[in-house]
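J.: Structure of the sequence below:
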Amino acid sequence: MKDLYQILGTSRTASDAEIKSAYRKLAKKYHPDLNPDDKAIEQKFKEVSQAYGILGDAKKKQQYDRGEIDASGQQQNPFHSGYTHQGQPRSGAAGQGGGGFDFGQEMDIGDIFSDLFGGRRQGPRGASAGARGGVPKRKGSDVKYECTVNFVEAAAGAKKRINLADGKTLNVTIPPGTDNKQVLRLKNQGLPGKGGAPNGDALIEVKIEAHPMFTRKGYDVHLDVPITLMEAVEGTTLTVPTVTGKVKVKVPADSNTGTTLRLKGKGVDDIKGHNRGDQLIRLLITLPNETDKELRDFLRTWSKSKSYDPRKDTGIFD
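T.: Down below sits the predicted model:
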């Protein structure tokens, strides 16, 4: 079994701050979220976390240096032949022994994960001094993750899969109506608790990608729809997109730029399931990129007898 100092790339005389700094760099480098489906990297991440689980705890570090526990955290015979009387491992004998060390059992490294991946530090919760065997009972730390969804997935709901800190994957249900930067709490999916206390929670911050056409205000969805001059004057029926699919909408005659049509119940679900917003369609009269001579001649002739001033009644341009 490798020497824990070698795993973290530090010397035995390294300070606590140097050990922590070395761990942070390696944990970020080998984190499963950054290296999906790579078993070798996942194993490396576990080794680094296990090493810091001992060297990052002052008491365990002293026990390890004295040879009282091995690299897996197992108790050793104080007269184990692999150590000198000063507690330094003899050449080729560092970290002998078997078993497994639960790096979440006796020290809170959730703060490290939170610092690395954008979360806030979670204070100890649920601590009690009366746990069986003298181990204080304390709920595990929460761990924060991010999940990116598109606009329609957030509005209508979706299923997503994320990678957890321990290399496992978790299916996440994005409820209909989820808003940008909303945090979903998944119970007991965080770091392990102590003394039989429950695990912490996974906090999933949802990031919503911008949509090329839709914008959201509350539970309403807004959409600008360009129409021709003829469609505005005569009226028409258009097929427009919504978050649940395409629908037909009637444009009344004599519509104008800024005319807004409301599609009831075609917006975003209230995340509590109580009601649903609407979709608001704003019409924009749009001329061709280049108008031809026939259209310009017609408008000149028409305007001589039907002239009007669209700024007259606003009171702003007087």
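J.: hey, let's count contacts and neighbours off CA atoms from now on
T.: Fine.
J.: Mind giving me the packing neighbours of the host helix or strand of A40?
T.: Element membership for A40 (DSSP states H and E) is helix 39-55. If contacts are counted by 3 or more Cα pairs under 8 Å, 6 or more residues apart in numbering; DSSP states H and E, helix 39-55 sits against helix 4-8, helix 16-29, helix 58-65.
J.: Identify whichever of those helices lies nearest to K181.
T.: Checking the helices and strands packed on helix 39-55 against K181 by Cα to Cα gives helix 16-29 as the closest, at 22.9 Å.
J.: quick check, distance from the closest one to the centre of its chain.
T.: Centroid separation for helix 16-29 versus its chain: 23 Å, with Cα atoms, centre = their mean, to the nearest Å.
J.: now do stretch 166-173
T.: Its chain's C-alpha centre and that of stretch 166-173 lie 12 Å apart, by Cα atoms, centre = their mean.
J.: what's the answer for stretch 169-189, then?
T.: Distance, stretch centre to chain centre, for stretch 169-189: 9 Å (Cα atoms, centre = their mean).
J.: Mind listing what's buried along that stretch?
T.: If you call a residue buried by 16 or more other Cα atoms under 10 Å, then stretch 169-189 has these buried ones: 174-180, 183-186, 188-189.
J.: Of these, just say which sits nearest to K137.
T.: Relative to K137, the closest of those is N188; by Cα to Cα it sits at 15.3 Å.
J.: Please report how far that closest one lies from V143.
T.: 10 Å (Cα to Cα, to the nearest Å).
J.: go on, A17?
T.: Note on A17: its distance to V143, by Cα to Cα, is 22 Å.
J.: which of the two has more neighbours?
T.: Taking neighbours as other Cα atoms under 10 Å, A17 and V143 compare with V143 leading, 27 against 10.
J.: returning to what we had before: between N188 and V143, which contacts overlap?
T.: Taking Cα atoms under 8 Å, 6 or more residues apart in numbering as the criterion, N188 and V143 both touch 200-202.
J.: Hmm, L263 and G277 touching each other?
T.: No. With contacts counted by Cα atoms under 8 Å, G277 stays clear of L263, the gap being 9.2 Å.
J.: Compare those two (neighbour count), which wins?
T.: Taking neighbours as other Cα under 10 Å, G277 and L263 compare with G277 leading, 20 against 17.
J.: OK, contacts around that one?
T.: With contacts defined as Cα under 8 Å, 6+ apart, the neighbours of G277 are 218-221, 264-270.
J.: would a markdown table of the residues you listed with distance to L283, neighbour count and secondary structure be doable?
T.: Formatted as a markdown table, the contacts of G277 follow (distance: Cα to Cα, whole Å; neighbours: other Cα atoms under 10 Å; DSSP: H, G, I helix; E, B strand; the rest coil):
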| residue | distance to L283 | neighbour count | secondary structure |
| --- | --- | --- | --- |
| G218 | 21 | 13 | coil |
| Y219 | 20 | 22 | coil |
| D220 | 16 | 21 | strand |
| V221 | 14 | 23 | strand |
| K264 | 17 | 12 | coil |
| G265 | 19 | 14 | coil |
| K266 | 17 | 21 | coil |
| G267 | 17 | 27 | coil |
| V268 | 21 | 29 | coil |
| D269 | 24 | 23 | strand |
| D270 | 26 | 17 | coil |
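J.: Could you also give me the structure for this second sequence? I'd like to compare it with the first:
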Amino acid sequence: MDKRDYYEVLGVSRSAGADELKKAYRRCAMKHHPDRNPGNAAAEAAFKECKEAYEVLSDPERRRMYDQHGHAAFEHGMGGGAGGPGFADMNDIFGDIFGNIFGGGAGPRGPRRGADIGYVLELNLEEAVGGVTREIEIPTLDECDTCDGSGSADGKLETCGTCGGRGQVRFQRGIFSMQQGCPHCGGRGQVVSSPCADCHGQGRVERTKRLEVKVPAGVDNGDRIRLAGEGESGPAGAPAGDLYVDVRVREHPIFQRDGDDLHCEVPVRISQAALGDTIRVPTLGGEAELRIPAETQSGKLFRLRGKGVRSVRSRSEGDLYCRVVVETPVNLTAEQRELLEKFEETFVGEGGRRHSPRSSTFVDGVKGFWDRMTS
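T.: Now for the predicted structure:
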């Protein structure tokens, strides 16, 4: 199969600059990366194709040769050696592009940023719905105050003898020439000549940091709050990572949350359900009136509009759903028992069926079932 034009693969013009090429490659590689498309052979082939295109076009000399001779410039070892184009710079590409996206290893621009930190913040439902400011303590690696994060006791740094100040080392594996961050200086290109006594040249010390976390109103279980730069300090003065606070909402004794809606069960007496009544029900903002119509059945669902949760995203308000549960009375007095017995006598016979719609349906269903079984 003939190879596609490298410019066409990346979707750029032949006059595209370095920044435009890098952005185009990033889009293409992210779209077709194998980690995002597991088991997809077509995506894997497209990923290799855009990587190959970028490896050639990002190198001025190889790009010049490609513009003059096309794909033939790299056949039979021409212009790129037996390994084809770009193998010498493969680690540069992934370190520079994917390293920047995913917080990868040290690249040619210096040591990587500090690690991100995760923290689980438990809230009750009222705090999650209304918003709250909480102080938390985070064990972390923080910048050393003695050396201001440099790791040096006297502020002096020396050029790394392993990488010659480049922050990168190159090594050969068979036909492949690979490049990676210098293990001696961590990609910084410089080393400490006189280490700080407090951090031992690391520029960071273990410390418990106190922070205030402002939780916006309406957050839900599983929501995440990002505090930029509040993670671990980067080595040797590199940027700090981020702190990610994961919200966990404890179960509530009355309400169950479903998105922006709340649900609760409301117990009522038989007399209230039969005759109707207006009762007071709890909401997160206080009490509200709920009208129970006469002849309400157990399990009936009522909605109180706007009595749910104000969304943290859309700022719209959810509803409160109250499910009526008709309770059987307990601990009856002699008078109450006598009254109920007299009440029950009024249901005896066929005339009582019209007062119990579900019971009548059930009895009819059972009768039909037995008729079918005996026929």
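J.: Could I get the full set of helices for structure 2?
T.: Using DSSP state H, the helices of structure 2 run over 6-10, 18-32, 41-57, 60-69, 90-93, 99-102, 125-130, 270-275, 334-345, 357-374.
J.: What is the fourth one packed up against?
T.: In this case it means helix 60-69 of structure 2. Right, helix 60-69 of structure 2 is packed against helix 41-57 by 3+ Cα pairs under 8 Å, 6+ apart.
J.: and for the helix it packs on, what span of structure 1 is it aligned with?
T.: When structure 1 is aligned by TM-score structural alignment, helix 41-57 of structure 2 has no counterpart there.
J.: What residues of that helix count as buried?
T.: For helix 41-57 of structure 2, burial by neighbour count (16+ other Cα under 10 Å) applies to 43-44, 46-47, 49-57.
J.: ok, back up a step: where does the helix holding A40 of structure 1 end up in structure 2?
T.: Aligned by TM-score structural alignment, helix 39-55 of structure 1 falls on no residue of structure 2.
J.: on that earlier part again, please identify the deepest-packed of the helices and strands packed on helix 39-55 of structure 1.
T.: helix 4-8 (a mean of 20; mean count of other Cα atoms under 10 Å).
J.: can you name the residues of structure 2 that that helix overlays?
T.: Going by TM-score structural alignment, helix 4-8 of structure 1 lines up with nothing in structure 2.
J.: can you give me the offset of that helix from its chain's centre?
T.: That offset, for helix 4-8 of structure 1, works out to 31 Å (Cα atoms, centre = their mean).
J.: for stretch 230-248 of structure 2, same thing?
T.: With Cα atoms, centre = their mean, you get 16 Å for stretch 230-248 of structure 2.
J.: Ok, stretch 103-112 of structure 2 next?
T.: Centroid separation between stretch 103-112 of structure 2 and its chain, computed with Cα atoms, centre = their mean, is 24 Å.
J.: Quick check: closest non-adjacent residue to R311 of structure 1.
T.: Distances taken as Cα to Cα, 6 or more residues apart in numbering place F317 nearest to R311 of structure 1, at 6.4 Å, with adjacent residues excluded.
J.: so how far is D292 of structure 1 from the one you found?
T.: Applying Cα to Cα, the value for F317 of structure 1 to D292 of structure 1 is 30 Å.
J.: likewise L203 of structure 1?
T.: In terms of Cα to Cα, L203 of structure 1 sits 59 Å off from D292 of structure 1.
J.: can you check L263 of structure 1 too?
T.: Taking Cα to Cα, one finds L263 of structure 1 at 36 Å from D292 of structure 1.
J.: now K250 of structure 1
T.: Counting by Cα to Cα - K250 of structure 1 and D292 of structure 1 are separated by 28 Å.
J.: now do Y5 of structure 1
T.: Distance, Y5 of structure 1 to D292 of structure 1, using Cα to Cα: 79 Å.
J.: Return the residue of structure 2 aligned against I162 of structure 1.
T.: For I162 of structure 1, the residue aligned by TM-score structural alignment is I136.
J.: residues touching the residue nearest the centre of structure 2, list them.
T.: Nearest to the mean C-alpha position of structure 2, counting by Cα atoms, centre = their mean, stands R224 at 6.5 Å. Neighbouring residues of R224 of structure 2 by Cα under 8 Å, 6+ apart: 244-247.
J.: aligned partner of it in structure 1?
T.: Aligned by TM-score structural alignment, R224 of structure 2 pairs with V183 of structure 1.
J.: Please apply the same query to P267 of structure 2.
T.: Under the alignment (TM-score structural alignment), P267 of structure 2 pairs with P226 of structure 1.
J.: doesn't P288 make contact with that match?
T.: No. The criterion here is Cα under 8 Å, and P226 of structure 1 misses it with P288 at 11.1 Å.
J.: So these two - more neighbours on which side?
T.: P226 (16 against 8).
J.: ok, now how distant is that one from P252 of structure 1?
T.: 14 Å.
J.: ok, back up a step: give me the number of neighbouring residues for the residue nearest to the match of P267 of structure 2 when sequence neighbours are not counted.
T.: Of all residues not flanking P226 of structure 1 in the chain, L284 sits nearest, at 4.6 Å (Cα to Cα, 6+ apart). Look at L284 of structure 1: counted by other Cα under 10 Å, it has 19 neighbours.
J.: L284 of structure 1 contacts D224, correct?
T.: Yes. Between L284 of structure 1 and D224 there is a contact under Cα under 8 Å: 6.9 Å.
J.: E287 of structure 2 and R257 of structure 2, how far apart?
T.: On the measure of Cα to Cα, E287 of structure 2 and R257 of structure 2 end up 18 Å apart.
J.: Which one of the two is surrounded by more residues?
T.: Ranked by neighbour count (other Cα under 10 Å), E287 of structure 2 and R257 place R257 first, with 18 against 11.
J.: what do we get in structure 1 for the more buried one?
T.: Under the alignment by TM-score structural alignment, R257 of structure 2 pairs with R216 in structure 1.
J.: what's the closest non-adjacent residue to that match?
T.: Nearest residue to R216 of structure 1 in three dimensions, chain neighbours excluded: H222, at 6.2 Å (Cα to Cα, 6+ apart).
J.: can I assume the one you found is in contact with F214?
T.: Yes. Applying Cα under 8 Å, one finds H222 of structure 1 in contact with F214, separated by 5.7 Å.
J.: distance of A288 of structure 2 from I279 of structure 2?
T.: Distance from A288 of structure 2 to I279 of structure 2, by Cα to Cα: 8 Å.
J.: what's the answer for E127 of structure 2, then?
T.: Distance from E127 of structure 2 to I279 of structure 2, by Cα to Cα: 27 Å.
J.: So for those two, which sits in the more crowded spot?
T.: Applying other Cα under 10 Å to E127 of structure 2 and I279 shows that E127 carries more neighbours, namely 18 against 14.
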